[in-house]
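> Please work out how this folds:
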Amino acid sequence: MLVVLDDASSEAQVRRLLPTSAGSAALVTSRSKLAGLPGVHRHTIPPLLPEDATSMLAELSGAQDVDGAGVLVQIGTLCGHLPLALCVAAAKLATNEHLRLEDLRDRLSDEHARLDELSVGDIDVRASITTSVTDLSPAAGVLFRRLALAPSGDWPGWVAALLLERGSAPSGSRVSGSVGGRPSAPDGVHGGGRGGRGARAGGAARALDELIDCHLVEPTGRDTAGQPRFRVHSLVAELAAEALADTEPVSDSDALAIELARQWLALSDVADARLDPGGVRGSDDPAGPTTDAAVRAASESPADWFESERLNLVGAVHAAVARDDRELAARIALAIRTFLTIRAYDDERERVLRIALDDYPEEADQRLSAQLLAALFGVLAQEHRHDELPDVARRFLDAARRVGDGPLEQRALSQLGWAAMVRRDFAASLGWYEQAAELAVARDDRAARTTADAHRGVLLRNMGLPAEGDPLLAAMVAESRELGSRRSTCIWLVTRAEGLVDLDLFDEARALLDEALALAREVRDDLGEAHCHLALARVHLGRGALVDATTEYESARPRLDAHARSGEDLDVLRLRVDLDTAAGRWHDARPRVERLVAARRAAGDPLELACDLAREARCAAHLDAGEPADGDPASGDDPTRTECRAILERLDLEPGALRLPAHLRH
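This next block holds a predicted model:
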């Protein structure tokens, strides 16, 4: 005999109905784990897979239109792939012929009204979830509603302890009453009680266990930093937010959200200091972290910790801005920027910096505003958005001068020099770098002078004068090895090595790049590692070791292409052309170099265009003449060479600025 017991509320309700005869079994469904029943097999039913949720929506609603498949996927996501929510959505579509898929999607997109929308007939998602909430103990009720303050639906265990340990809540019984016509979550008590921090932590653990038992919270195991993690379904989180708004003053909730954000900042500072020692720190006054275990995770596994908490940290910036704590938002954004840079989360890096900068108040710490602008410049420079650089750099300079901060002013002058250089205004660039050097001398800052000179060295290298630039870059490498962060040292090593390749000093360049590669791996800078491989490929190409060059090229290409917005990194494509031509594969090189030149035209960088026009001219001359083309790559009367020569003349540069590999140079 098989006994089926649906929606059992307690163990006592089940025990007297369990069959005892041989060969019999019982199938029980419940909103809790019924932990008091020993010797049973438990299975938690998770939300549907995205594709299954979409299929269920299509079948139940009758929306089989292929054109609407994408909207069905979005609706499924907004329903959290929860079967009950999907049934409600499908029923609305099936019974309302005037309701378009897009209309329902838009209604569900309002996260503060999603539960209102997920009700049809006698099926109500809010009521279903509330059934699990109404019998919570006071402490579990407090924790349930305060989990709405977590920046994301996935969080480490210390968050639950903080939400109960900090703030206060009125004592009360299990749930009673209603709010706005809806059953409310229970009133609750402060989770601390007597007995100190250990007792409070124990109270939080018991409250969390209760939420897990009711399937309001899902444990997801330990993350790569070793922290226990938990997840709240998006619809459950919305009900928690309603309960929080209905039962606790906004001022108390805001204060608790700010306290939580300060903990994220404190832990970010710990992780940032360990991720890239010696780097520029954004916070000088961190709050004390919550637990020793949290500090240990951030300190011992900083990259893993940042990766696990990325959404929470971005959410903490939003939470601080929403509560008008712009300085806190700025500090968090600055504390996470190095990690976001290393892991190439460029969109998120720009987003948090701009959010923190928008409407930044004049009475707030303006040094933070200046640092945000400096960091934003870095994002734009890395993405080659050159037209936006001068404005950001000038705003940075103005902010630095307003607060009278010499080091920040120095950085701003260097950024203005960089902005002019990448826009190919070399005279202006040199002027800004000279101002930066003069300021460093006036401040008697040897390290700052070395940095200003190093930027001038990059300028000279890009102008085709690597021999003049190399001593300046060599001094910077030495300085960075002594005082700089690992990531900064890695960047300067690669920068100098690229100039040594232009000088055909391949062995010295390789030694620097091997050192840079080791540093990139230490800080887990995947993109930096790819750039090291790309530069090593140029070294091997110059030495004529084409097999080794191809190996390094293949190591660099996937990561760099994946990071490029077009899906194809132009420096990688250029190297492919150089490898083809070095191997005599001129026919393979021709379509690639034509694609490269077209992309350079679209990008609008005249010097980079000239470099690749020279390659196209070499390729065309070889294929059209049937023999290698020798001599000045910019000489000749064909249109490609003429355009290349005109660009060099306009920029007042010599052919050395084309920085061609040796086999295309001669």
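> only C-alpha atoms for contact and neighbour calcs from this point on.
Fine.
> ok, how many other residues are close to His233?
Applying the criterion other C-alpha atoms under 10 Å, we find 18 residues in the vicinity of His233.
> Likewise for Ala205?
19.
> Please, which helix or strand holds it?
Element membership of Ala205 [criterion: DSSP states H and E] is helix 196-213.
> Name the residues of that helix that are buried.
200-201, 203-205, 207-213 (16 or more other C-alpha atoms under 10 Å).
> From Ser128, how far out is the closest residue to Gly484 other than its chain neighbours?
In space, Gly484 comes closest to Gly278 once its chain neighbours are excluded; the distance is 5.5 Å by C-alpha to C-alpha, 6 or more residues apart in numbering. Distance of Gly278 to Ser128, given as C-alpha to C-alpha, to the nearest Å: 53 Å.
> So between these two, which is more surrounded?
When neighbours are counted by other C-alpha under 10 Å, Gly278 and Ser128 differ, and Gly278 comes out ahead with 17 against 12.
> just checking, the more buried one touches Ser485?
Yes. Between Gly278 and Ser485 there is a contact under C-alpha atoms under 8 Å: 4.1 Å.
> Could you tell me which residues touch both of those two?
Taking C-alpha atoms under 8 Å, 6 or more residues apart in numbering as the contact criterion, Gly278 and Ser485 have no common neighbours.
> next up, for comparison:
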Amino acid sequence: MRFCLLGPVTAQSADQAIELGRRERLALAYLLLRSDRLTSTDRLIDMLWSDPPRTARQQLHNVIASLRRRVQHGCDELIVTRPMGYELRLGEHQLDVLEFRRHAGRGRDALLNGRYDEAEPCFASALALWRGAAMEDVTGEWADNLRASLMDERVAVAEAWLDCLFELGRHEEVIEAAGPLIVASPYREGLHEHRLRALAASGRRTEALEGYQAIRRTMVDELGIEPGAGLRLLHQRLLDGSDLPPRWSSPPRPRPLEVPPAPYLFGRDELLDQLEHELVPTTEPVVVALTGIGGAGKTSLAVAAAHRVEGRFRGGVLFADLRGSSAHPLVPHEIAARFLRSLGTPADHVPDNPDERLTLYRSTIADSPALVVLDDAGAEAQVRPLLPAAAGCAALVTSRRRLSGLATHARARTIGALGPQDAANLLIASSTRDDITREQAYAAAELCSGLPLALCVAGARLAVSTHVDIAEMLAQFRQEHDHLDGFALGDLDVRAALSTSYDNGLSVGAQDLLCALGLTAGQSWPRWLADIASPENRSLPALEELINVHFVEPDGRDRTGRPRLRMHRLVAEFASERARARWSTTAVRERQVTALRGWHGLAAFCDEQLDHGMDTVHGLPPATAIDGVIGGREHAYDWFQVEYGSLLDAVDRAIALEEYDLAASIALRTNGFLTVKAFDVEREAMLRKCLALPLRTLLRERLLRGLFAVLAQRGRDTELAPVAQQLLTAATEHGDPIGVQLALARCGSAASFVNRFEEATSFLIRAADAAAALNDPGAVAEARGRLAMVHLETGHPSEAEPLLAEVIRSERRLGASRSVAVWLVAHTDCLIEIGRLQDAAKDIEEAHAIAVAIGDEYGQATCGLRRATLLNRKGDVAAAWRSLEHNSPVLDRHAGAGINLDALRLRVDLLLAEGNWASAEESLTALLTARRRSPNTLELARDLARSARLRHAQGDPGAASDTQQVAQILRQLGLEKATLRLPSP
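Here you go, the predicted structure:
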């Protein structure tokens, strides 16, 4: 079988072309270019689909199966399925790209030794394999990059071929062949230089001078640059009539290939493709720097890239471990001596003087352009003397430092951790075990935080422990994880890799700051934390040192415009480990508590700026003020949006330190924001966690109020009464009259939610009396507003309306806009029942505007639901549907049962209004099923009344049964039919 990529993608068997579909060509081209290597399923999916469908894995399987049917022809070993992907084993099959490179390699060997008559046909044969643009019928970013890379190889071979023709005196052939090549690559100066030299050698010097001027105009007009040094020198020689400069001297030299064997990589395909595209011989030397923390896999990536591109550099590949992260880094002139010997310079010809030695190295490499791989560079000064300065050369540098001083020379790439999928694949491959499940692999990879070195250690430990159950190994990893003990095996040791950078690359101040951050920072954190975590090292240089060695990485700016940083989890664990060895237990605790007080201070400041309408939070421990972090009131909401996850983590940290009052205080300062955003799951978990602590009664009261609010919002009605009773008991024992009044109001609401209306009325009257005794008009109005909700529920909206209007006026005076919005929604319900639809519309629009202003997503959706109800009452069913569909996803997301029953009831009402009986019946069935699990029998009666209406419309005799159940419930509750809130039929 013969495969061709240097033109359209084709497969031929016995001179018979095989027809391939678009995705088959894509897959085949990619597998061919990665032949005899595993290509992961995920990588193939990403390559075949820009937006992979849910069925992508099955579709890929079908593509591969189709390819096998078309191209294998009895050879079952061509495309092999591997545990994590596929491998195309080329074997005896032919691939034109490999043939091109073999011909070109033989030509370079002959050219290197001055055998032009042997080199020329090799280069000609290589170029003859091209049938157009490489993979011209394959699209995609990866194809474009590889196409450009292959084109660079083609032009480099073409230039070598033109050199041979010139040296053989075949100048007219050079002129003729250079023309089409220049059209395809108009800015490749080497091609122009070949043509001008051939014109001059043919006696057409004037034409050559005119050609140079044309080239110069093009480059200045289109690129804004002058021609390079080679063309300018040639132009000068043409002007003064002197001898033409030689293209290059080519004494016979060895061609070293010093890089270690190519490793197999996971998750680095895109980076390798980019490096393959960048490491191309050009008219300027190319330098690429790969930087990252120890264990990130920089060396493996550099070695793999060097093996991919070594055929492009006729001088070979030089490799040196500079030992820059060790206590004894090598000096550049020592490396230069070894490189000179590798390039064929006799040992006794290597100069003793370091400067002369480096000068000879650069001259030698200019004569025989090579790729230079400089591994583990310690500093720019160690690297810079070894960088090639000549055209056609390239350098690939790896370092644990950022090497910012090379910015003018190098293209820098930071090598980070692997994603979860690639990390799991690497771990499975390293373990060589077939009894590890994907779930177990993901769990183990998560412990490694995507660091390739840690993954290799974990995989190696699994490999040597085949007698141990995977689950047992995972448990052991978790036990050892906090102390990095689980990540050491033989010479693979994460702690040792990080220690090298810590011990040899950091000042004492930077070491102190890293230790402090290991105690106080998470994986992503704000800049101010570094200042208070280590106040003695607040200077910028200490933090810059940590950034320079990749222990800390910049993480952009948050919504408030403040800088953020991040730290790999294993680095954080290493730093925490060093901190505990460096400082006493008391000193460690002091630093941790200081950071937590900083979080409390900022949360307290921002909480007081938010208009969340929650109970005031007086009597908490004093907050530590941190100046300059929050720009002002307008940034308070954005700060919470960015940091609420860190605040939840701070609560856990405070609990672990047994700073219980501080944990509860941070929780209470965060509660208002979580309420506005309806982050109810996180809010409830945080409050319950703190309520389990031994706290002062005052803090316990505040937490119980927050828990009551979140349970009410989530519709957990049966859980409210016990919480309200706990709150009343705590306030009574504490002798807190304000707390008692608030608890009475909540006891009343809890009773109302489960239809105990007489009990609710009694509690609420007591709450109003208690508020009056405290001379608190706002509390009086709030209690009377809750009483109004009882009137509304029991079918007396006219009695409820003035009380609700009163509480709205009171909240307006207090300036609590979110509370105004909450009561406006209740007032809207009341006005709808009275029939004052125009006034109801005004209320709900005002409430919605407030919710938008404070970023209350759940509040906006609640207003949208009321708007839909109002539109239905007005008879505009289509508009009601639009409002309901727009807001239902948010309402359902925050509902305790995963579906908002009020929204589902309105859906039933709209379907009934449209006469869509079948859909109405389906929704009613779901609604009634949910209601029967609830203690609120009044709501069940309201839904049964709708069921009776539907059955009556369908002529179903079951309508009578529903009507009887409704009547029975109303009798039990002592309520009238008006409480059913049925829309007009």
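> Could I get the TM-score for this pair?
With the length set by TM-score structural alignment, normalised by the length of the first structure, the two chains reach a TM-score of 0.88; 613 aligned residues with a C-alpha RMSD of 2.1 Å.
> Enumerate every residue touching the counterpart of Arg105 of the first structure in the second structure.
Counting by TM-score structural alignment, Arg105 of the first structure corresponds to Leu474 in the second structure. With contacts defined as C-alpha under 8 Å, 6+ apart, Leu474 of the second structure is in contact with 440, 443-444.
> ok so, going back, so which strand or helix has the residue nearest to Gly484 of the first structure?
If you go by DSSP H and E, Gly278 of the first structure is not part of any helix or strand.
> distance of it from Glu102 of the first structure?
Counting by C-alpha to C-alpha, the gap from Gly278 of the first structure to Glu102 of the first structure is 51 Å.
> now Ser234 of the first structure
Counting by C-alpha to C-alpha, the gap from Ser234 of the first structure to Glu102 of the first structure is 21 Å.
> Between the two, tell me which one has more neighbours.
Neighbours were counted for Ser234 of the first structure and for Glu102 using other C-alpha under 10 Å; Ser234 has more, 19 against 14.
> Look up the closest residue to the equivalent of the more buried one over in the second structure, ignoring the ones flanking it.
Here Ser234 of the first structure is matched to Arg569 in the second structure, going by TM-score structural alignment. Distances taken as C-alpha to C-alpha, 6+ apart put Gln523 closest to Arg569 of the second structure, at 6.1 Å, once the chain neighbours are dropped.
> So what does that neighbour match up with in the first structure?
By TM-score structural alignment, Gln523 of the second structure lines up with Gly153.
> next one: Val372 of the second structure
Using TM-score structural alignment, the partner of Val372 of the second structure in the first structure is Val3.
> Is its match in contact with Pro19, as I believe?
Yes. Counting by C-alpha under 8 Å, a contact exists between Val3 of the first structure and Pro19, whose distance comes to 7.2 Å.
> Need the overlap of contacts for those two.
25-26.
> can you give me the helices in the stretch 201-350 of the second structure?
205-223, 229-240, 269-278, 298-309, 332-342 (DSSP state H, counting those that start in this stretch).
> What of the stretch 451-600 of the second structure?
452-464, 470-481, 494-505, 508-520, 528-533, 540-548, 569-582, 585-607.
> okay, these in a markdown table with distance to Glu845 of the second structure next?
Rendered in a markdown table, the data for those read as follows (distance: least, C-alpha to C-alpha, whole Å):
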| stretch | distance to Glu845 of the second structure |
| --- | --- |
| helix 452-464 | 55 |
| helix 470-481 | 54 |
| helix 494-505 | 59 |
| helix 508-520 | 45 |
| helix 528-533 | 41 |
| helix 540-548 | 50 |
| helix 569-582 | 47 |
| helix 585-607 | 26 |
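> quick one: which of those is nearest Arg308 of the second structure?
Among the helices of the stretch 451-600 of the second structure, the nearest to Arg308 of the second structure by C-alpha to C-alpha is helix 452-464 (20.9 Å).
> The first structure: matching residues for the closest one?
With TM-score structural alignment as the criterion, helix 452-464 of the second structure aligns to 83-95.
> buried sites along the matching stretch?
Applying 16+ other C-alpha under 10 Å to stretch 83-95 of the first structure flags 83-94 as buried.
> any chance of these in a markdown table, plus distance to Asp405 of the first structure?
Output for the buried residues of stretch 83-95 of the first structure, formatted as a markdown table (distance: C-alpha to C-alpha, whole Å):
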| residue | distance to Asp405 of the first structure |
| --- | --- |
| Pro83 | 58 |
| Leu84 | 59 |
| Ala85 | 56 |
| Leu86 | 57 |
| Cys87 | 60 |
| Val88 | 59 |
| Ala89 | 57 |
| Ala90 | 60 |
| Ala91 | 63 |
| Lys92 | 61 |
| Leu93 | 61 |
| Ala94 | 65 |
